[in-house]
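>>> Can you look at this prediction? I've put the sequence above it.
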Amino acid sequence: MQTAITQAQLQAALTARHGAERQEKLSRACIGIAGLGGLGSNIAVQLARLGVGRLVLVDFDRVELSNLNRQHYRLCDIGQPKPTALLQQLQQINPYLRYETHCLRLTPQNIPAIFADCSIICEAFDDAAAKAMLTTMVLQQLPQSVLVACSGMAGNDSANAITTKKRLQRLYLCGDGTTDINIDGSLLAPRVSVCAAHAATMVMRLLLGCTTP
């Protein structure tokens, strides 16, 4: 039987592990995640465990059987919209955070409004054109936001090849930069999760005032 945990108790537990100053910064933050597949779903779970105060979660897709090898979903989630299925899990991790979900396809027209309050946006798309579109929109239309993007996590090469690099003043890139799914043909949970952890770590560092990868 589950014991009811209050918001104060959960916040105290996070503060005990993270430190009061760090937790205060994390709790005040608003982070956007564009795409809730293998990258985005895992990034969201890690940010929720950090106690990031508000998460804006966006994806137009539904959970499929082929997603379960690497994405943070379960058999019981198949057929549900990804934002809905992920929200159920996040609320079980920390029900006291603010979650804003959007079941839609991101476009140049809706990106500025959806992510207007986000200091950091995580690009977690599979499609190269969508990645380029989001990058352009954030850098041109959302000057208050930093973009943490991902590229190169396919295959079974060493996890040590996955790194985080600062590409522009407001752009960080996580991945090995080479192993594209269209070339390698495989996406395996450990490497995808490592890249997601790199992105979540960069978000954490930025929120805590660190600008270097």
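It's in.

>>> Every contact and neighbour count from this point should use C-alpha atoms.
Fine.

>>> What separation is there between the residue most central in space within the chain and A199?
In the chain, the centroid-proximal residue (C-alpha atoms, centre = their mean) is I43; its distance is 3.4 Å. Here I43 is placed at a distance of 7 Å from A199 (C-alpha to C-alpha, to the nearest Å).

>>> ok, now how distant is the residue nearest to G38 when sequence neighbours are not counted from G79?
Using C-alpha to C-alpha, 6 or more residues apart in numbering and skipping the chain neighbours, the partner closest in space to G38 is Q71 (4.1 Å). Between Q71 and G79 the distance, using C-alpha to C-alpha, works out to 14 Å.

>>> neighbour-wise, which of the two wins?
Neighbour count, other C-alpha atoms under 10 Å: between Q71 and G79, Q71 has more, with 21 against 13.

>>> pretty sure the more buried one contacts I43?
No: here Q71 does not reach I43: they are 10.3 Å apart, not a contact under C-alpha atoms under 8 Å.

>>> residue boundaries of the strands in this protein?
30-34, 54-58, 98-102, 120-123, 146-150, 163-168, 171-175 (DSSP state E).

>>> and the fourth one, how far out from the chain's middle?
From the chain centre to the centre of strand 120-123 is a distance of 7 Å (C-alpha atoms, centre = their mean, to the nearest Å).

>>> Which residues does it contact?
If you take C-alpha atoms under 8 Å, 6 or more residues apart in numbering as the criterion, strand 120-123 is touched by 30-35, 40, 115, 131, 134-135, 145-150, 199, 203.

>>> for this structure, what's the longest helix?
The single longest helix within the chain, with elements called by DSSP state H, is helix 189-207.

>>> list the buried ones in that one?
Buried positions in helix 189-207, judged by neighbour count with 16 or more other C-alpha atoms under 10 Å: 189, 191-204, 206-207.

>>> Structure two is appended below for comparative analysis:
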Amino acid sequence: MLNLKNESEFRAEIFARNPRGVSEILSRARVCILGAGGLGSNVAIMLTHAGVGEFLLVDFDIVEPSNLNRQHYALKHLGRPKIEALKEQILEINPYAKVQICGEKITSQNAREILKDEKIICECFDGAENKAMIANLSAEYRDKIFVCASGMAGLGGANSIQTRKFGANLYLCGDSASGAGLENGLISARVMLCAAHQANTVIMAILGEN
């Protein structure tokens, strides 16, 4: 068991393998994650492991058995709100993280109010309509960075998952083609590939590398 007296000691030990100076920058960063399912739960955990210090998690759903094949939850989380279970896991990794949760369903009516103070927004929704709604906001809010996803279903090759930049502040991760359905399905490795692209893009944006 670690016996670290303060946050500085904690970060020095836990994030010792980060490149020099990166941990301090990430610790001050805040990321809004819209959706806590296959993409969002994995993005949140990856960013926590990287050292991101603050989150806003937005989701209204609960953990169901069919989620466990690809989402970052366990049997003990079944029936619980995803944002609560995900917050718990984040704090188990980094007890100094600041995690705000919002159980509202994002709509065209409340999206602007929820996102008004957010600078980095990671869209991890399931439905195409909600995905398009968030992506379209990138043209309206040029001071925000939007990291969206489209296409990660089925058994396609890993190299078909890519990150593309559109305009000044919109990034799209995925193959932009494969939709989830009865034939394609959703496999953990491919969903996580897309989530990793999103998490990596967020980190690069925080560090100003894009």
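The structure has been received and is ready for your questions. Keep in mind it's a predicted model, so treat the numbers as computed, not measured.

>>> Give me the TM-score for this pair.
Once superposed, the chains reach a TM-score of 0.93 (TM-score structural alignment, normalised by the length of structure 2), with 209 aligned residues with a C-alpha RMSD of 1.6 Å.

>>> still on that earlier bit, tell me which of the strands of structure 1 sits nearest to Q2 of structure 1.
Closest approach to Q2 of structure 1 among those (C-alpha to C-alpha): strand 98-102, 22.2 Å.

>>> so how far does the closest one sit from its counterpart in structure 2?
Following superposition, strand 98-102 of structure 1 is found to deviate from structure 2 by 0.6 Å on average (mean C-alpha distance after the TM-score superposition for structure 1).

>>> which other helices and strands contact that strand?
strand 54-58, helix 82-93 (3 or more C-alpha pairs under 8 Å, 6 or more residues apart in numbering; DSSP states H and E).

>>> sorry, back to before: need the strands of structure 1 in TSV with distance to D157 of structure 1 and mean neighbour count, can you?
Shown next, in TSV, are the strands of structure 1 (distance: least, C-alpha to C-alpha, whole Å; neighbours: other C-alpha atoms under 10 Å):
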stretch	distance to D157 of structure 1	mean neighbour count
strand 30-34	26	25
strand 54-58	30	23
strand 98-102	34	17
strand 120-123	22	26
strand 146-150	16	24
strand 163-168	13	15
strand 171-175	12	23
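
>>> okay, those in a markdown table with distance to T15 of structure 1 next?
Converted to a markdown table, the strands of structure 1 look like this (distance: least, C-alpha to C-alpha, whole Å):
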| stretch | distance to T15 of structure 1 |
| --- | --- |
| strand 30-34 | 18 |
| strand 54-58 | 17 |
| strand 98-102 | 18 |
| strand 120-123 | 22 |
| strand 146-150 | 25 |
| strand 163-168 | 27 |
| strand 171-175 | 28 |
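
>>> The ones you listed: which one's closest to T6 of structure 1?
strand 98-102 (15.4 Å).

>>> Which position in structure 2 pairs with H102 of structure 1?
Using TM-score structural alignment, the partner of H102 of structure 1 in structure 2 is C102.

>>> sorry, back to before: residue contacts, the residue nearest to G38 of structure 1?
37-39, 41-42, 189.

>>> same deal with A199 of structure 1?
43, 122, 148-150, 164, 174.

>>> of those, closest to D184 of structure 1?
When those are ranked by distance to D184 of structure 1 (C-alpha to C-alpha), C150 comes first, at 16.4 Å.

>>> and the contacts of A199 of structure 1 as TSV, adding distance to L14 of structure 1?
Below are the contacts of A199 of structure 1 laid out as TSV (distance: C-alpha to C-alpha, whole Å):
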residue	distance to L14 of structure 1
I43	18
C122	23
V148	24
A149	27
C150	28
T164	26
C174	26
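
>>> now for those residues, which pair is the farthest apart?
Once C-alpha to C-alpha is applied, the contacts of A199 of structure 1 give I43 and T164 as the farthest pair, at 14.5 Å.

>>> hang on, the earlier thing: surely the residue nearest to the centre of structure 1 meets A197?
Yes: between I43 of structure 1 and A197 there is a contact at 6.6 Å, judged by C-alpha under 8 Å.

>>> leaving aside the residues next to it on the chain, what's closest to the match of H102 of structure 1?
Closest to C102 of structure 2 by C-alpha to C-alpha, 6+ apart is V58, at 4.8 Å.

>>> Tell me the counterpart of the one you found in structure 1.
By TM-score structural alignment, V58 of structure 2 lines up with V58.

>>> That match reaches G35, doesn't it?
Yes: here V58 of structure 1 reaches G35: they are 5.8 Å apart, a contact under C-alpha under 8 Å.

>>> Give me the number of neighbouring residues for K131 of structure 2.
For K131 of structure 2, using other C-alpha under 10 Å, the count is 17.

>>> got a list of what the closest residue in space to it that isn't next to it in sequence touches?
Once flanking residues are discounted, K131 of structure 2 sits nearest to F125: 6.1 Å by C-alpha to C-alpha, 6+ apart. Taking C-alpha under 8 Å, 6+ apart as the criterion, F125 of structure 2 is in contact with 34-35, 37, 39-40, 131.

>>> again, but for G38 of structure 1
So G38 of structure 1 contacts 67, 70-72, 189, 192-193, 196 (C-alpha under 8 Å, 6+ apart).
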